[in-house]
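Novice: structure of the sequence below:
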Amino acid sequence: MVVAIVPAVGFAVLFNVPKRFLKYCGFAAFIGFGIRSSCVYANVPIEIASLAGAFAVGSLAMYWSRRFLAPTQVFAVAAVIPMIPGKYAFGFMVTLIEMNVHNRYAPELVTLALSDGLKTVFILISLAFGIAAPRLLFYRPKPAV
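Specialist: Here you go, the predicted model:
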């Protein structure tokens, strides 16, 4: 969980987040990655675990955005960077390259490519929805009508 702070703060610096908010980005990454890791350890599918972690990050970001009068994205975007599914995306690309270079389209390679590719897409969708869900569910600036 502590290691998740490094990429979060690094990307926050890259995105020009003000210095006073860097510790909040790191703390949100710490909490979100911890929730995701705990859920995966408890045999929850990684897509649902990523949704839970991103929801926690989105909730913290919404709270801090109201408290500090800053956009929610300042806290949330950098904090979910450690949860991006690099392992599955890399596996998907390696499998595609292997199929292309060797002109070998074995059923197990196609299955592996589809599995890793779909897992990558669903984790990314979970991260996006997890960040947006707290704001959509709990925040109403003014009545719709």
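Novice: when you work out contacts or count neighbours from here on, use the C-alpha atoms and nothing else.
Specialist: Noted.
Novice: how are the helices of this structure distributed by residue range?
Specialist: Here the chain has its helices, by DSSP state H, at 5-14, 22-41, 46-68, 72-80, 86-102, 107-138.
Novice: deepest of these, which one?
Specialist: Greatest average neighbour count among those goes to helix 72-80 (a mean of 25), per mean count of other CA atoms under 10 Å.
Novice: before we compare anything, build this one as well:
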Amino acid sequence: MSLFLEAFWAFLATVSFSIMFSTPKKELLYCGIAGAFGWFIYALCTRIGLSSVFSNFWGTVFIAYFSRLFAIVRKNPISVFLTSGIITLVPGAGIYNTMLHIVMSDNKMASHYGVETVKIACAIAFGIIVILALPQFMFTFKIKEKSNNNS
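Specialist: Coordinates of the predicted model:
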């Protein structure tokens, strides 16, 4: 499947989760953009050979960056965009497989999936922290006005 088609489906998934989370209707497009762009970066990183942990980290960095930018521009809390946008990167399959193998008493596979899931969750958390630690001026844009002081 092409990267752009995957990003489109990620956009739809993000918007769907945004609706479930009762996101204001005027912000749905921006939530979808954040989620789609994050998935695009994740899929691109995976295709160039990065591990799923590093791919999730870079996808999260872009989602968090756009969420913070949209929060300032759209005058909403960052959680409006970040919670919905990050949903496509959450390792749900890893959590499911971990629990499945625990129930089946397959400790080797349970620990394999569990460790991978925890690494991905840490990468997501670290990606968010990296962007939230950046100074505010990196997200605000001021247009310099020309002053006519011809007196």
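Novice: alignment lookup: Glu98 of the first structure to the second structure.
Specialist: The equivalent of Glu98 of the first structure in the second structure is Met104 (alignment by TM-score structural alignment).
Novice: how close does that match get to Thr117 of the second structure?
Specialist: According to CA to CA, to the nearest Å, Met104 of the second structure stands 18 Å off from Thr117 of the second structure.
Novice: what does Asp106 of the second structure give?
Specialist: Asp106 of the second structure is 16 Å from Thr117 of the second structure, by CA to CA.
Novice: for Lys26 of the second structure, same thing?
Specialist: Separation of Lys26 of the second structure from Thr117 of the second structure (CA to CA) stands at 34 Å.
Novice: for Thr98 of the second structure, list the residues it contacts.
Specialist: 109-114 (CA atoms under 8 Å, 6 or more residues apart in numbering).
Novice: try Ser51 of the second structure
Specialist: Counted by CA under 8 Å, 6+ apart, Ser51 of the second structure has zero contacts.
Novice: tell me the counterpart of it in the first structure.
Specialist: Ser51 of the second structure maps onto Pro45 in the first structure, by TM-score structural alignment.
Novice: cool, and Ile63 of the second structure?
Specialist: Per TM-score structural alignment, the equivalent position to Ile63 of the second structure in the first structure is Val57.
Novice: you'd agree its match is up against Ile131?
Specialist: Yes - the pair Val57 of the first structure / Ile131 is scored as a contact, 6.6 Å apart, by CA atoms under 8 Å.
Novice: what residues are shared contacts of the two?
Specialist: Residues touching both Val57 of the first structure and Ile131 by CA under 8 Å, 6+ apart: Ala76.
Novice: the aligned partner of Ala34 of the second structure in the first structure and Met1 of the first structure, how far apart?
Specialist: Here Ala34 of the second structure is matched to Ala28 in the first structure, going by TM-score structural alignment. Using CA to CA, Ala28 of the first structure is found at 11 Å from Met1 of the first structure.
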